[in-house]
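Novice: below is the structure, and that's it, no one-letter string:
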């Protein structure tokens, strides 16, 4: 059986975890894989993990089995039609570096206020000064027809490293109402400052970008610069503090829900509050190498990133008490008979781009974005997980060079061992969205070495059937998958792309994703 020229291997549905008895226990010591990785990491002086591309992770991803029943396919098609009919949900800017005012003029059918520099990231044939209504079809595109695609399994569906709230800031969606020449959505303190500033409505209407930029600089100060190496290390130390106490007296185990080389994950309940949590247990000997994973994920706290509540050190074990996300991985919503509706892909895209924009503003890189490391809840939430390869940038080192990640999702500059920054995550985002559409990432059926050669020498990957998807989605992927990093837009710029406007609501995405997950035994 083949799909889009790739070999397809059937995938078995995930099996349920083995229930525990109310207490936590571990049988065999786990090897310190992270320490072994760091020994070969050229960035070890900053604590950033490094690793040659992992063939084993990809082999598990490609190993496969099973397909959904006809009823599941019918339900997926039905939910896709519902999502297609719904009005897309507009994204909220996260930690915006520079405020741009772009508005839709219904009278002329154009977007006003697009910077000239955005010409390179607009759909082909579209002016840099306006986007014609004909270039942006109304409504969501209908879901493509059923197609066979390589279904992927994974070794450790719940192997994730998750963060606790750290340096959290509330996000506000600010717009300018041209009818009243006022700025809508400002925090109360900002609105009061603007009202007392002496700036007139005429000035707001004539120069909205400049007004917002000046207001933000006055209220928040300039965009933060990268920290120094010493400051970065102090922040890491503060963010990786272990919570005192004995977790065995606080949490009651329900069942094991995941196991892998890096640890075992249990579903448990907090006896103080009754809240359900996921607890990952690893050998205490791994604490020094896990310090950066814990800290960097705390430093990346964001609604679209799973969070770490607490970390305990008990006898010989490290306990990571994490937010429990009932559902599964994004990987588990893909399959040979499942079509991912475009509005749902845009919904996933909006959340992941928002998470990356937040991280990149803080000088942090994820470096292993793929469907296995994205959690999808029954409520339609999309959350980035697993910070095993995350790293930070500092003033003394504004790029990284360590080759790490999973080969099918790696950017060309990472494969080549060249200096890279957040644009490498943008490439991985593009591959992940392409995977949602086609059911499989490019080159997954190739040996890792041959795949990495293709990433650096072949034309950038494209959709298997571009004509089945909107021009906005095609253009979004082309933008993410530019071979030259400088030609790729940033995650913040991607949040303003027309494709993101096609996103369905979380409720609509939940209808699609939850049916697929439950059909595959997720509860």
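Specialist: Ah, there it is. Owing to the predicted nature of the structure, the values given are computational and were not obtained by experimental measurement.

Novice: CA only for contacts and neighbour counts going forward, please
Specialist: Will do.

Novice: now do the contacts for the closest residue to residue 245 other than its chain neighbours.
Specialist: In this structure, residue 245 finds its nearest non-sequential neighbour in residue 312, 7.3 Å apart by C-alpha to C-alpha, 6 or more residues apart in numbering. Listed by C-alpha atoms under 8 Å, 6 or more residues apart in numbering, the contact set of residue 312 reads 242, 243, 244, 245, 246, 247, 318, 319, 320.

Novice: which one of those is nearest to residue 405?
Specialist: Nearest to residue 405 out of these is residue 320 (C-alpha to C-alpha; 22.5 Å).

Novice: and that closest one, that one's in a strand?
Specialist: Yes. Under DSSP: H, G, I helix; E, B strand; the rest coil, residue 320 sits within a strand.

Novice: residues near the nearest residue to it once chain neighbours are set aside, how many?
Specialist: The shortest distance from residue 320 to any residue other than its chain neighbours is 4.6 Å, reached at residue 311 (C-alpha to C-alpha, 6+ apart). Neighbours of residue 311 under the rule other C-alpha atoms under 10 Å: 23.

Novice: work out for me the element residue 311 sits within.
Specialist: strand 308-314 (DSSP states H and E).

Novice: if you count neighbours, what's buried in that strand?
Specialist: 308, 309, 310, 311, 312, 313 (16 or more other C-alpha atoms under 10 Å).

Novice: again with stretch 273-286
Specialist: The neighbour-count criterion (16+ other C-alpha under 10 Å) identifies 276, 277, 278, 279, 280, 281, 282, 283, 284, 285, 286 as the buried residues of stretch 273-286.

Novice: and if you look at stretch 467-480?
Specialist: For stretch 467-480, by 16+ other C-alpha under 10 Å, it's 468-480.

Novice: would you map the strands across the stretch 151-300 of the chain?
Specialist: 175-177, 182-184, 251-260, 263-270, 276-283 (DSSP state E, counting those that start in this stretch).

Novice: check it against this one:
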């Protein structure tokens, strides 16, 4: 099978496809599996975009491109995927017209609908931070020497639009517009690392010269000279390595390899093996579990004790160029051991003049410094932090870095909203004193050799030795892990005994956070020794490791009791002045002379600023067993296509449910009364029905990742029978890619506002619970689970009516499918069986009702400020949430809550049974809620006036 003419190969596969099945059509043709086989078995015969100058690669050449998905918002193109040719004998032949930009002449004016397809345009860039050894391992092309010389990159593109779309300013890179076919775009996301195999297309400049009689707007207009690649197939490379998994040789044990690796890291840390141990554990950490935005498994470490480096005009800090010679050897080691790594010198200039988060400008997503591929090692160097004024952009960048460390999410700025995307970036910070960034644990560096000699002390290793280290790190990072029951009990007993001992000796008690940290370190230490099961001995090893770390820190504090080198322990309010409006930092006159003599001046200058924006970071407990090394191949195509709806699929489904007209023709005086991530809510008047007030929810369909939920909400709104306790759905519109859902207007607002601004009596709470149970009894009797009961979704009418709204998460059950397993709902209200990913039924709504009742008592649901604690309690302790002052409630109310919050779903009563509970028999009339509504409106008005 020749690779020199890939279009002929595509045509051959197309003909075989049509012959294979009488029902085969051009639309069902998918050659991706054949080309993935080529990529696996003959990759050395395929030219790579990564090491060749794309402009010198001929059109219609088979190429591969290892890249990061930078921007998925360039739009779609319609294309004719096949056409008929007429032979001399009068017969016709169907030909494939995919993966090319060559012009053709169509003899038929009318093209059959199933010949028309849609392809998605995506902007891709070479992986930011990809280390040199990774490039060499991936890009092996066995073409002729003449070919390799011809394909060398000889110049960089000066297009400013292209420069703005690469995360690392000033770094050389390759970019391309990749055109995805067959719905492949549904399985990619921004920030994802993929390898694409496809055919080199015709770049924009050539297209305009060849087709200048057409004046069609194209999203490529801003990217002249950017190469085009028609993607035939791709594979996911997230958390992958170009090397094979590590297999220990009989004469080279895991313990010996680990020992040598620690020695190698310690050689650039002044011989400090304890600090090297923690760096190794950092290298093995990753996000292993994601639950409703909560990330578990990653570890962020700070190494402090590096010398401060004062920048001068001659060596002024440039972003991503290390200016501290002492930190360079550590950077070199990380580059030698990791697939992707980025050095981020944290300077005032860098914070003020760069952009850390991606931002959409003129329909193009400009990259941010932190838009990196998963698994990247980010080294943040605080030793170069200098004096100066932190401007608004600098504060935003600092907060973005802080958020990334705390939640492993990165915000993407769009014109009307911001969306958070999941990341998995390993962050290691180095500083002179205590870090200004949050971290899981801080390690004080105690070198036995001068750090200034680290470059000379760095061990010189062979290529084979380094490859052993890389294989070992990757294999251990993705190894499975388990904690036996007896070891779990041993850990609990050890912690209790440690606290008892501390009480007897009147020393500081070990905290829950320290236990959680040790549990995470234990997982990483176990896999670093090649163990998939935690043992008592390995846990004791970690405890000793952590005790040594704490001992060094305490000793440093004792040695510095008479100096001001730890401003984080006490805020020197008389020493520092901060202008809140300008961000200007300065010292008082009395301390101006001391500033020049202090070796810790950067800590003094920034301590007040840090106190203002620093957020305490809580350590997350270790995750459950994680899967082994992930597959590099994507899911089967059929599974991918229907995982989430595309905009086109959603529009087709909604067109059958909605009126495709402008809602402004039927509703006037639209006034915005609310706004969220999905869109806006308006109050309006029906034109044809005078004085009829409605609420209209506008949803931007293109911006929704789960378009299926929008379709489900519209469908449920139309199909659900009318009930007094359900918000009435009037009609829906689909207009200009926006969905407009028209509902009855509930003048009293949401229950959330009432809860926030009022103290409610038991009778008022009982009245609301009674109405909600009527709604749930009605839904459950018809096989509908709401799955998102909370105060936000409970609306109040002008006469105190209580109605349930928001049916996007609803699920239908029947005799065939009586249970559900999908993770859905809002975290703090979520039933334990959903959190534990078990099968569940309608009684999950009963649990959420109990949480809502607690919300009405205490003003907020349990664990609202710390949702991960709610998850841990439900997953590990099997403990339902408790009231702060249960003795203040009546026995009937306590029993009602107890029944709603039974941990075992089978023990919870149905909505129908709960309607008979004695707590509800004393419910207040709905009109008694009117004073609460009035007070809420007054309070909101006063708050608005105060803000103005």
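Specialist: Perfect, thanks for sending it. What you are looking at is a predicted structure, and each value in this text was computed from that prediction instead of being measured.

Novice: circling back: so what does the residue nearest to residue 245 of the first structure match up with in the second structure?
Specialist: Aligned by TM-score structural alignment, residue 312 of the first structure pairs with residue 733 of the second structure.

Novice: over to residue 496 of the first structure?
Specialist: Checking TM-score structural alignment: residue 496 of the first structure goes with residue 916.

Novice: would you say its match is within a strand?
Specialist: No. Read with three-state DSSP, residue 916 of the second structure is coil and lies in no strand.

Novice: next, count neighbours for it.
Specialist: That count, for residue 916 of the second structure with other C-alpha under 10 Å as the rule, works out to 11.

Novice: OK, contacts around it?
Specialist: Residue 916 of the second structure neighbours (C-alpha under 8 Å, 6+ apart): none.

Novice: ok, residue 435 of the first structure next?
Specialist: Per C-alpha under 8 Å, 6+ apart, neighbours of residue 435 of the first structure: 371, 441, 442.

Novice: and the strand or helix carrying residue 59 of the first structure, what's buried?
Specialist: For residue 59 of the first structure, the host element (DSSP H and E) is helix 55-62. Within helix 55-62 of the first structure, the residues that count as buried by 16+ other C-alpha under 10 Å are 57, 58, 59, 61, 62.

Novice: now do the most centrally placed residue in the first structure against residue 267 of the first structure, distance only.
Specialist: For the first structure, residue 352 is the residue whose C-alpha lies nearest the centre (C-alpha atoms, centre = their mean; 3.2 Å). According to C-alpha to C-alpha, to the nearest Å, residue 352 of the first structure and residue 267 of the first structure sit 25 Å apart.

Novice: please apply the same query to residue 254 of the first structure.
Specialist: 5 Å.

Novice: over to residue 437 of the first structure?
Specialist: From residue 437 of the first structure to residue 267 of the first structure the distance is 31 Å (C-alpha to C-alpha).

Novice: between the two, who's got more neighbours?
Specialist: For residue 437 of the first structure versus residue 267, neighbours defined as other C-alpha under 10 Å are more numerous around residue 437 (26 against 23).

Novice: contact partners for the aligned residue in the second structure for that one?
Specialist: Under the alignment (TM-score structural alignment), residue 437 of the first structure maps onto residue 857 of the second structure. By C-alpha under 8 Å, 6+ apart, the contact set of residue 857 of the second structure is 759, 760.

Novice: quick check: which element contains residue 857 of the second structure?
Specialist: helix 844-858.

Novice: and the longest helix seen in the first structure, which stretch of the second structure?
Specialist: Longest helix of the first structure, by residue count under DSSP state H: helix 342-361. Using TM-score structural alignment, helix 342-361 of the first structure lines up with residues 762-781 of the second structure.

Novice: post-alignment, that stretch versus the first structure, mean distance?
Specialist: Once fitted to the first structure, stretch 762-781 of the second structure is off its aligned match by 0.6 Å on average (mean C-alpha distance after the TM-score superposition for the first structure).

Novice: one step back: give me the distance between the strand holding residue 311 of the first structure and the centre of its chain.
Specialist: Its chain's average C-alpha position is 24 Å from that of strand 308-314 of the first structure, according to C-alpha atoms, centre = their mean, to the nearest Å.

Novice: quick one: that strand to the second structure mean distance?
Specialist: Per aligned residue, strand 308-314 of the first structure averages 1.2 Å (mean C-alpha distance after the TM-score superposition for the first structure).

Novice: and the angle from that strand to strand 276-283?
Specialist: Relative orientation of strand 308-314 of the first structure and strand 276-283, computed by axes from the mean of the first three to the mean of the last three C-alpha atoms, to 10 degrees: 40 degrees.

Novice: circling back to that earlier point, which among the strands of the stretch 151-300 of the first structure is found nearest to residue 415 of the first structure?
Specialist: Short answer: strand 251-260, nearest of those by C-alpha to C-alpha, at 25.9 Å.

Novice: now the angle from that closest one to strand 263-270?
Specialist: Going by the same axes, to 10 degrees, strand 251-260 of the first structure is angled at 160 degrees with respect to strand 263-270.

Novice: now do strand 251-260 of the first structure: which range of the second structure does it align onto?
Specialist: Counting by TM-score structural alignment, strand 251-260 of the first structure lines up with residues 667-676 of the second structure.

Novice: how near is the aligned residue in the second structure for residue 397 of the first structure to residue 825 of the second structure?
Specialist: When the second structure is aligned by TM-score structural alignment, residue 397 of the first structure is paired with residue 817. With distances taken as C-alpha to C-alpha, residue 817 of the second structure is found 20 Å from residue 825 of the second structure.

Novice: between these two, who's got more neighbours?
Specialist: A count of neighbours by other C-alpha under 10 Å puts residue 825 above the other of residue 817 of the second structure and residue 825, at 22 against 8.

Novice: name the nearest residue to the more buried one, sequence neighbours excluded.
Specialist: residue 788 (4.7 Å).

Novice: again with residue 476 of the first structure
Specialist: residue 499 (6.7 Å).

Novice: cool, and residue 338 of the first structure?
Specialist: residue 73 (6.0 Å).

Novice: my guess is the one you found meets residue 337, correct?
Specialist: Yes. With contact defined as C-alpha atoms under 8 Å, residue 73 of the first structure counts as touching residue 337 (6.2 Å).
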